[in-house]
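Chemist: How does the following fold in three dimensions:
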Amino acid sequence: MSREIRNLPVPEGLAGMRVDAALSKLLGISRTVAAELAADGDVLVDGAAVGKSDRLTEGTWLEVTLPEPAEPLTPKVERVEGLDVLYSDSHIIAVNKPVGVAAHPTVGWEGPTVVGGLAAAGFRISTSGPPERKGIVQRLDVGTSGVMVVAASERGYSVLKQAFRDRTVEKTYHALVQGHPDPFSGTIDAPIGRHPSAGWRFAVTSDGKHAVTHYETIEAFPEATLVEVSLETGRTHQIRVHMSAIKHPCVGDPMYGSNPELAGRLGLTRQWLHAVRLGFTHPGTGRWTEIEAPYPDDLQHALDVVRK
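Modeler: Presented below is the predicted three-dimensional model:
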């Protein structure tokens, strides 16, 4: 692959900055990569190679040979156990995503994906979107099961992508939460951001993104409550964070404060959370369409036990 070369004058705002820090700001690369480029002689100022700690002068001419682009992520085409197709036509494919399956490939994820599973099953997916996310208009966490829609056509992709952006898609989940929410039905309107001390977790934070969750009780048990949840927004871990914030975490979700003993008794090895229904305007017919996904065996078993 040929390497891209950037030529540009040093702007006033970067005058006096170290080469590695300035390149990071200017080109959006990490300081480590910028330092490596300088060490390899790939950073020239007015035609002469400079070191990572040299300071830049305003108005001088910068020539940077960028690193080779990373290989694009491509989905591994493989049969995915439990990936049931609930509905398909020329515009959309709706699946019941099992737990432990990602929507699409990401850096560091070696496991199965919805995109790879559909390709192995012979489905054509829209070519719109980044290479590793072709046809993907929404995501479900690896640890959450349930209904997910994928675009099969270019029209399906553009219409559904816009519908998710405009929040006209109705996303309904069922969650088994600890204790009994008070009131039985309610709305949680609280911003969500990265947890201040644990970056892999999320929390209600004052500077987080706007997030609204509506819930209502379906069935109450002595130790837990089955609730139906509808989302106005789609933040990462939104239901898990919001239910935890009102002191009723999803059963089987120790990351957000659930009781491991209860999860053990119900045979749960993940949070009891399932995307049960998706409603949207069909991109081909223009009709309102709802697709439902039945509970997987592990969640149904836990519910049967808690009922007893």
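
Chemist: only C-alpha atoms for contact and neighbour calcs from this point on.
Modeler: OK.

Chemist: Quick one: the helices in the stretch 51-200 of the chain, in order.
Modeler: Using DSSP state H, counting those that start in this stretch, the helices of the stretch 51-200 of the chain run over 114-120, 154-165.

Chemist: Show me the one of those helices that comes nearest G284.
Modeler: Smallest distance to G284 across those (Cα to Cα): 7.3 Å, for helix 154-165.

Chemist: For I92, find the nearest of the helices of the stretch 51-200 of the chain.
Modeler: helix 154-165 (6.2 Å).

Chemist: how near is I188 to R139?
Modeler: 22 Å (Cα to Cα, to the nearest Å).

Chemist: Could you dump the helices of the stretch 51-200 of the chain into CSV with mean neighbour count and distance to G234 added?
Modeler: Listed next are those as CSV, based on neighbours: other Cα atoms under 10 Å; distance: least, Cα to Cα, whole Å:
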stretch, mean neighbour count, distance to G234
helix 114-120, 22, 19
helix 154-165, 19, 9
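
Chemist: need the ones you listed in TSV with distance to V77, can you?
Modeler: Formatted as TSV, the helices of the stretch 51-200 of the chain follow (distance: least, Cα to Cα, whole Å):
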stretch	distance to V77
helix 114-120	4
helix 154-165	21
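
Chemist: closest to G252 out of the ones you listed?
Modeler: G252 lies closest to helix 114-120 among the helices of the stretch 51-200 of the chain, at 23.9 Å (Cα to Cα).

Chemist: end to end, how far does stretch 94-105 reach?
Modeler: Start-to-end, stretch 94-105 (Cα to Cα) is 19 Å.

Chemist: no wait, stretch 255-262
Modeler: 14 Å.

Chemist: try stretch 104-111
Modeler: Stretch 104-111 has an end-to-end distance of 10 Å (Cα to Cα).

Chemist: What lies in contact with it?
Modeler: 73-75, 100-102, 113-116, 132-133, 136 (Cα atoms under 8 Å, 6 or more residues apart in numbering).

Chemist: ok, so of those residues, who is nearest S258?
Modeler: Out of these, the member with the shortest distance to S258 (by Cα to Cα) is G100, at 19.9 Å.

Chemist: Would you do the same for the sequence below? I want to compare the two.
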Amino acid sequence: MTQQHKVTETEQNMRIDKLLAGLITKSSRSEIQTWITDDHVYVNGSQVKSNYKCRRGDIIEWTEPEQTSLTIDPENIPLTVVYEDDELLVINKPRGMVVHPSAGHPHGTLVNALLYHCDRLSHINGDHRPGIVHRIDKDTSGLLVVAKNDTAHISLAEQLSEKDIDRRYEAIVHGVIEHETGLIDAPIGRDPHDRKKMGVTDEGKPSVTHFRVVKRYADFTHLECKLETGRTHQIRVHMKYIEFPIAGDPKYGRRKTLNIDGQALHAKSISFKHPTKNEAMHFEVDVPSYFQKLLAELEK
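Modeler: Model prediction:
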């Protein structure tokens, strides 16, 4: 059941995790921080971080997650490791793989595979998300960086926060985009009409996506997208917002679309500074076979 609280004058400027820990006495502050990370807490309909400073009149909504004992076991699942050293890994995640376990996906995730592959991973995001610095959706393929220790995790998270990590995607969208490049600057938050979706809302967080046309087809466009921010479902939401939804997207796309299972979206490249060596790192992978097949079919 969703509960609400309106921030009072005496509560303003308090961190949201501290405020909720005082309201929900049966749960620890660290548990509430996990709720916030797992999208169980919203302020004025939008996601926030644990260090968000509350303002008078803010409406805080939270849903207590079901108490399930989630045991995360190492699993011998093949991983495509693009790069690895003592500090980090860069993984090419296949389409269809969930990044971390949850009640709906307790096994077969990237984290299960990482626990088998690695002797150690960072613990900043808790026991359920060891090593995970950022995520990509289940049906989005491509690159993400994993931290082996907390020092590397902090450095990479700071680079993400400061927009110093360059992430580029390839996408196939419905419709023919006439201009060569574009910028979508529209705030993203929880959809007020469907809490399972994200959307462009006035109360959302600042969100910026750049794109350029790679090739046009009869009814579709092949794009390269660059993330300036990293909101949940950002590219999918932004492309829907400008009425060029991603092909195959079951949540934000069109009912009549290309014959694929999930959105045609691939995280093709990532660039960052190495956490300890301070060297510029760049990695790029080709689109997977299903994506290549779609492009070949569109050529016809």
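
Chemist: ok, back up a step: out of the helices of the stretch 51-200 of the first structure, the one nearest L299 of the first structure is which?
Modeler: helix 114-120 (20.4 Å).

Chemist: what range in the second structure matches the closest one?
Modeler: In the comparison with the second structure, helix 114-120 of the first structure aligns to the range 110-116 (TM-score structural alignment).

Chemist: And the helix or strand harbouring T32 of the first structure, what does it pack against?
Modeler: Per DSSP states H and E, T32 of the first structure falls inside helix 31-39. Packing partners of helix 31-39 of the first structure (3 or more Cα pairs under 8 Å, 6 or more residues apart in numbering; DSSP states H and E): helix 19-27.

Chemist: So what angle separates the directions of the helix it packs on and helix 31-39?
Modeler: Going by axes from the mean of the first three to the mean of the last three Cα atoms, to 10 degrees, helix 19-27 of the first structure is angled at 110 degrees with respect to helix 31-39.

Chemist: Work out the gap between helix 19-27 of the first structure and the centre of the chain.
Modeler: Chain-centre distance of helix 19-27 of the first structure: 29 Å, with Cα atoms, centre = their mean, to the nearest Å.

Chemist: Check which residues of it are buried.
Modeler: Judged by neighbour count using 16 or more other Cα atoms under 10 Å, the buried positions of helix 19-27 of the first structure are 19-24.

Chemist: now these as TSV including distance to A121 of the first structure?
Modeler: What follows is the buried residues of helix 19-27 of the first structure, written out as TSV (distance: Cα to Cα, whole Å):
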residue	distance to A121 of the first structure
V19	50
D20	47
A21	47
A22	48
L23	45
S24	43
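
Chemist: If we only consider the residues you listed, which is nearest to A120 of the first structure?
Modeler: Checking the buried residues of helix 19-27 of the first structure against A120 of the first structure with Cα to Cα, the nearest one is S24 at 40.2 Å.

Chemist: OK, contacts around the closest one?
Modeler: Applying Cα under 8 Å, 6+ apart to S24 of the first structure gives the contacts 30-31, 34.

Chemist: In a markdown table: the residues you listed, plus neighbour count.
Modeler: As requested, these are exported to a markdown table (neighbours: other Cα atoms under 10 Å):
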| residue | neighbour count |
| --- | --- |
| S30 | 13 |
| R31 | 17 |
| A34 | 25 |
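
Chemist: now those residues as CSV including distance to R165 of the first structure?
Modeler: Shown next, in CSV, are the contacts of S24 of the first structure (distance: Cα to Cα, whole Å):
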residue, distance to R165 of the first structure
S30, 30
R31, 34
A34, 35
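
Chemist: from the residues you listed, which single one is nearest D207 of the first structure?
Modeler: Closest approach to D207 of the first structure among the contacts of S24 of the first structure (Cα to Cα): S30, at 25.3 Å.

Chemist: Now for that closest one: which residues touch it?
Modeler: By Cα under 8 Å, 6+ apart, S30 of the first structure lies in contact with S24.

Chemist: Tell me which of the helices of the stretch 51-200 of the first structure lies nearest to V85 of the first structure.
Modeler: Proximity to V85 of the first structure (Cα to Cα) singles out helix 114-120 among the helices of the stretch 51-200 of the first structure, at 8.7 Å.

Chemist: Relative to the second structure, what is the average displacement of the closest one?
Modeler: By mean Cα distance after the TM-score superposition for the first structure, the fitted helix 114-120 of the first structure averages 1.6 Å away from its aligned residues in the second structure.

Chemist: what packs against that helix?
Modeler: Helix 114-120 of the first structure sits against no helix or strand, with contacts defined as 3+ Cα pairs under 8 Å, 6+ apart.

Chemist: which residues touch that helix?
Modeler: Here helix 114-120 of the first structure has contacts from 75-80, 83, 97, 101-104, 124-125, 133-134, 136, using Cα under 8 Å, 6+ apart.

Chemist: go with 7 Å
Modeler: For helix 114-120 of the first structure, contacts defined as Cα atoms under 7 Å, 6 or more residues apart in numbering pick out 75-80, 101-104.

Chemist: export those residues to CSV and tack on neighbour count and distance to L8 of the first structure?
Modeler: What follows is the contacts of helix 114-120 of the first structure, written out as CSV (neighbours: other Cα atoms under 10 Å; distance: Cα to Cα, whole Å):
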residue, neighbour count, distance to L8 of the first structure
P75, 23, 37
K76, 18, 40
V77, 17, 42
E78, 16, 45
R79, 16, 49
V80, 20, 48
V101, 25, 44
A102, 23, 40
A103, 25, 39
H104, 26, 37
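
Chemist: any idea which of those is the one closest to H301 of the first structure?
Modeler: When the contacts of helix 114-120 of the first structure are compared for distance to H301 of the first structure (Cα to Cα), V101 wins out at 20.4 Å.

Chemist: Now for that closest one: which residues touch it?
Modeler: V101 of the first structure sits next to 111-114, 142 when contact means Cα under 7 Å, 6+ apart.
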